[in-house]
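Undergrad: take a look and give me a structure for this.
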Amino acid sequence: MQLVDLSRQSLALQRFIQDQTLCPATFNADICAQDEMYLFALANHGIPERACIRYYFNGRRILDTVHQVLNWNFEDLNRISSFLDFASGYGRFTRFLVQDLPPQKIWISDIYAQAVEFQKEQFGVQGIVSTTYPQDYPIQQSFDCILACSFFSHLPEATFFSWLQKLYSLLSPQGILMFSVHDRLLLPSHLAISPTDILFIPNSESRSLDVNQYGTAYVGETFVANCLNTISKGEAIYSRIPQGICRYQDLYLVTRHPQKPLSSLKFSHNPQGKIEQCELTSEGNLLLKGWVSEINPHSQLEEILVFVNGTLIQNCLLSIHPSETESQWSWSCQVPLGKNSQQSIILIKAINSQGLEWVFETTTVENLIQIYSNLF
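TA: From the prediction side, this is the model:
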């Protein structure tokens, strides 16, 4: 099985891992070369190093979401005896989860047998090869937590219902199911949703799965609520977090016997932003301009930090000012490079008052200038 691991020779990847993982020394950076999530990032970013960082950062953002739910529901992660990451792919999220939960408590499952084997070998977790139809799914045990991230966002109506029924049946009495969907608000304007509040399109980024079984689905809350009510005979309690996964897909939380009201979860999103300009000034400073969005009603942006070779050089907070919307802010700062060379590693990130982060870039100063200097 061919692996992608640039972290051994990429100082930028090493700096990102140092900054964004719980235990950098034990973080497994290996990516399977067949991982469709990595290949999707590579197609978007073009450069393997940047693709790896985006891949890891999306896994980290999913962890930030799952962390909030688990800490709220269980209070102590030691109370979790079993976690199922369903449709887990090649471990974009698992590599972060194993730093929080012992691998013997984690089960992963995917339709690709190679992906299951990869995760078992790399992360020491238990693996279950999934099936096209839920009635053939080869497991009967229950789980305290089940995550199905970006799975139901690809299913037609019949299999959406039957897989939801299957996963719900695998919940322990106090367990919680987390799954994400494309909400109907993401539907392209030229398309119309059905009266049942779902639209399935036989098209997806998967390179090998049957698009009639695994395409792109958009759903409204009415459809999800009706499914949950039917499969549980009115027993299931659910809550919806708009854009709860990476500020894109909606996240649903489902439980039989909530230990506390689902409304008591004060969920926070990561900030999100973009660098729009980067250039060297005549004084030898690095001029950075960009925007950042903070949509949480109960938190605010705390700071934008610039690190060079791991040393904090600049806090850009004072240069932030409101932009065209209440949730989006523009920022700019000049970073004195001093004796640092253009091969120095620069990491730029925003942090909100909940401690959640957005990493704009981690790369060399030279690459940063090349990427952004011609955008204006």
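Undergrad: drop to CA atoms for contacts and neighbour counts, all remaining ones
TA: Will do.
Undergrad: check contacts around Gly91.
TA: Ala115, Gln119 (CA atoms under 8 Å, 6 or more residues apart in numbering).
Undergrad: figure out the helix or strand that it lives in.
TA: Counting by DSSP states H and E, there is no helix or strand that carries Gly91.
Undergrad: against Thr222, how distant is it?
TA: To Thr222, Gly91 is 32 Å away according to CA to CA, to the nearest Å.
Undergrad: and if you look at Leu6?
TA: 45 Å.
Undergrad: and these two? which has more neighbours close in?
TA: Leu6 (17 against 12; other CA atoms under 10 Å).
Undergrad: wait, a strand at that one?
TA: No - with DSSP: H, G, I helix; E, B strand; the rest coil as the criterion, Leu6 is assigned coil and is not in a strand.
Undergrad: list the contacts of the longest strand that the chain contains.
TA: In the chain, assigned by DSSP state E, the strand with the most residues is strand 171-183. With contact meaning CA under 8 Å, 6+ apart, strand 171-183 is reached by 142-153, 167-168, 217-221, 244-245, 248-259.
Undergrad: buried residues, stretch 190-198. List them.
TA: Neighbour-count burial for stretch 190-198, counted by 16 or more other CA atoms under 10 Å, picks out Asp197, Ile198.
Undergrad: Proceed likewise with the subsequent sequence, for comparison:
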Amino acid sequence: MSNSITSEPTSPDSATHPIEPERSKLARVRQGLRGVLFPSASPVGLTGEGSGKAPNVQALELEMSWLKMQLAQYRKEQGQFEGLEPFVLGTEHVSGIVPPIAGAGVRATVGSPSMAGYLVSGDAWQILISKFLKPNSQVLDIGCGCGKMARNLAYHPHIKKFIGFDVIQDSIDYCNQTLVPRIGSKFEFHCYNVYSECYNPQGTIKASELVFPATDGSIDLAWGCSLFTHLLEPDAKHYLREVRRVLSPSGMFLPTIHINPAPGTRYSGNEVRVDIDIDYFAELAAEAGLSLAVKLGEVCGQYALLFKVAPGAEAPKIVNVNGTKSEAEVAEASKPKTGGVPVPPNEGALTGEMLRLNGLAAEKEGVTPDVHPKDFIFWFVATHPELSLDSATTYYFEDGARSADKLDKELTSLFGEEKKPIKLLEFASGYGCVSRHLKKNPRFDLTSCDIHPEAIDFLTNKIGVKALQSAHTPEKFSTPEKYDAIFALSFFSHMPKATFGRWIKALYNSLNAPGYLLFTTHGIKSIGGLQITAEDIPADGFWFQARSEQHDLDAEEYGLTLSLPNFVIPEVHRVVGSPIANYKQAEWWFHQDLWIVKRER
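TA: Predicted coordinates for the structure are as follows:
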């Protein structure tokens, strides 16, 4: 007879016959239990001297008893792991040092209801973040959930300050009530009642208006673990701008994304799951002033990227008629301050230092360095109390370039890559802050247009573009040809109600069919800079004040205007009968809204 229990006996007898079924049963039980506890383990057959004898049945029974005990312990731990109460890992002093792990209900709000998923993702992220932590760092966890990373980094020696925020109140309550008493006050957590159709439908704050709880340039490392996998595109753009605002010049940003957008798209999905093309996400980040440093690769099913502050990129600012402010400082704009642009000294004559800096900035952008003495945009930034002359000059040229690039992207999305040239009218172009950059684009057949005769002469002879004289009244405005696109940047942010719609009509009538009118307005994000509150805006959504930063224009004709969608949309329909083709809140300078109207016929 074979010594292996897996072989059939040659001639069963009274000694072996009753044992065989029991051995097989015990072997099957043993294999099943091992499969539960140790899925990769294979059952081991008992072979050798004495196999098949009664003592070995006792050995199998002993092993089965041990496996059953292990299974009971496994089930007990699983019950504790998946319970709603925090999982406590120690007693006495240990309980005050090692924070409990959040219960399954709270963990579920951050996509890790199972203990295994929570621990595995936390371990991977802790190692990844630690790789980029530098001594004495202030860090920002965007969408911190129940503090998974705070817990894992609780005693990391490089962390000076840890700031986390989320939209789920239960998660933040857990952080403040359970984590902070153990790991210390250098960890702070904030809850913002941000609206999310999926995760926080009762929210009262728009994601596109959220201000991160950190001051400008204060964060050394920020991350967004499974954050952009749930943000719609307008909100993602705003979050990227806020990331840039809070990052220090040497700061880094570590987000993850899903990278399989729907065919034919670069950004698709809903709040449950958003997928973004990697290169497109890098483009969005670049618009916010972030430069892609490394494509790190997948971590726990999402693609990780590392960004740094783009060389020479200024922190995002809201530039308006009352000053340059970061989004975190908008609230300060309601304080009394001197508005408008000072009258240029020496009739606008540029100093030698101005000419030198203009030359350097213009050379970098590949445009003419000439600036007209009456260019109020230049003088606005050059005399701004918060900007050095060097920074102001850089801003003037770089901001013009950003506007030109942004317009190019908008027109590409409207016309496609193939349409060349695009007959473009830049209306209310001033003295060429943007025109000099648009001129470089070979796709554009550009004409600039302004009300000032001196601007027309400067645009023609110094900037080198076709220039068209505007008019003080819309009905007297005429063009020698029709245009594929007309762009009016920060013009309707100054028009009184009496001419707002009339100018829409005049410009619309100067379009080819099909053609597009693109214009910006002061929107709800502009109220701080305008020194008003939402309560100051009339019910029809139109607010105007006869106050102008341009001293050579009548403030009654060119003042300060704020117009909300509930005014703009019906006004456009009333005067030209066309719907709004697109609307982007705070698309320009982080506070002016962009409107696009299409002429079909």
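Undergrad: narrow the contacts of strand 171-183 of structure 1 to those in strands?
TA: 143-148, 217-219, 244-245, 249-255.
Undergrad: which residues of the stretch 51-200 of structure 1 fall in helices?
TA: With helices called from DSSP state H, counting those that start in this stretch, the stretch 51-200 of structure 1 shows them at 94-97, 113-123, 157-169.
Undergrad: so for Glu302 of structure 1, which of those helices sits nearest?
TA: helix 94-97 (24.7 Å; CA to CA).
Undergrad: give me the range in structure 2 that that closest one lines up against.
TA: Mapped onto structure 2 using TM-score structural alignment, helix 94-97 of structure 1 covers residues 435-438.
Undergrad: can you give me the offset of the matching stretch from its chain's centre?
TA: Relative to the chain's own centre, stretch 435-438 of structure 2 is displaced by 28 Å; criterion: CA atoms, centre = their mean, to the nearest Å.
Undergrad: likewise stretch 136-150 of structure 1?
TA: 19 Å.
Undergrad: with stretch 121-140 of structure 1 instead?
TA: Going by CA atoms, centre = their mean, where stretch 121-140 of structure 1 is centred and where its chain is centred differ by 22 Å.
Undergrad: one step back: check the contacts of strand 171-183 of structure 1 for burial and list the buried ones.
TA: For the contacts of strand 171-183 of structure 1, a burial check counting by 16+ other CA under 10 Å picks out 142-153, 167-168, 217-221, 244-245, 249-256, 258.
Undergrad: comparing the helices of the stretch 51-200 of structure 1, which comes out most buried?
TA: helix 94-97 (a mean of 24; mean count of other CA atoms under 10 Å).
Undergrad: correct me, but Val129 of structure 1 touches Phe118?
TA: No - look at Val129 of structure 1 against Phe118 with CA atoms under 8 Å: they stay out of range, at 11.6 Å.
Undergrad: map Arg207 of structure 1 onto structure 2.
TA: With TM-score structural alignment as the criterion, Arg207 of structure 1 matches His551.
Undergrad: kindly provide the distance from that match to Tyr558 of structure 2.
TA: 10 Å.
Undergrad: what do you get for Ser478 of structure 2?
TA: 20 Å.
Undergrad: and the two? Which one has more around it.
TA: The neighbour count for Ser478 of structure 2 versus Tyr558, taken as other CA under 10 Å, is higher for Tyr558 (23 against 16).
Undergrad: who's in contact with that one?
TA: By CA under 8 Å, 6+ apart, the neighbours of Tyr558 of structure 2 are His494, Met495, Pro496, Ala546, Arg547, Ser548.
Undergrad: buried ones among those residues?
TA: His494, Met495, Pro496, Arg547, Ser548.
Undergrad: circling back to that earlier point, average offset between the match of helix 94-97 of structure 1 and structure 1?
TA: Aligned to structure 1 and superposed, stretch 435-438 of structure 2 gives a mean residue distance of 0.6 Å (mean CA distance after the TM-score superposition for structure 1).
Undergrad: so what touches that stretch?
TA: Counting by CA under 8 Å, 6+ apart, Val367, Thr368, Gly400, Ala401, Ala404, Glu426, Ser429, Phe444, Leu446, Ser448, Ile463, Val465 sit against stretch 435-438 of structure 2.
Undergrad: and His573 of structure 2, what pairs with it in structure 1?
TA: Using TM-score structural alignment, the partner of His573 of structure 2 in structure 1 is Asn229.
Undergrad: and that match, how many neighbours?
TA: Asn229 of structure 1 has 15 neighbours, counted by other CA under 10 Å.
Undergrad: measure it to Val254 of structure 1 for me?
TA: Using CA to CA, we find Asn229 of structure 1 at a distance of 11 Å from Val254 of structure 1.
Undergrad: anything in contact with each of these two?
TA: Shared contacts of Asn229 of structure 1 and Val254 (CA under 8 Å, 6+ apart): Ala236.
Undergrad: can you add distance to Val57 of structure 2 and give the buried ones among the contacts of Tyr558 of structure 2 back as TSV?
TA: Formatted as TSV, the buried ones among the contacts of Tyr558 of structure 2 follow (distance: CA to CA, whole Å):
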residue	distance to Val57 of structure 2
His494	94
Met495	95
Pro496	97
Arg547	98
Ser548	98
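Undergrad: show me what Ile451 of structure 2 aligns to in structure 1.
TA: In structure 1, Ile451 of structure 2 lands on Ile111 (TM-score structural alignment).
Undergrad: can I assume that match is in contact with Pro134?
TA: No - the pair Ile111 of structure 1 / Pro134 is not scored as a contact, 11.4 Å apart, by CA under 8 Å.
Undergrad: that older thread, which among the contacts of stretch 435-438 of structure 2 gets closest to Leu140 of structure 2?
TA: Closest approach to Leu140 of structure 2 among the contacts of stretch 435-438 of structure 2 (CA to CA): Ala401, at 30.6 Å.
Undergrad: mind listing what the most centrally placed residue in structure 1 touches?
TA: Residue closest to the mean C-alpha point of structure 1, counted by CA atoms, centre = their mean, is Ile62 at 3.3 Å. Residues in contact with Ile62 of structure 1 (CA under 8 Å, 6+ apart) are Phe93, Ile245, Cys246.
Undergrad: what's the average distance of whatever helix or strand Val224 of structure 1 lives in to structure 2?
TA: Element membership for Val224 of structure 1 (DSSP H and E) is helix 221-232. By mean CA distance after the TM-score superposition for structure 1, the fitted helix 221-232 of structure 1 averages 1.0 Å away from its aligned residues in structure 2.
Undergrad: which positions in that helix come out as buried?
TA: For helix 221-232 of structure 1, the neighbour count (16+ other CA under 10 Å) marks Glu221, Phe223, Val224, Ala225, Cys227, Leu228, Ile231 as buried.
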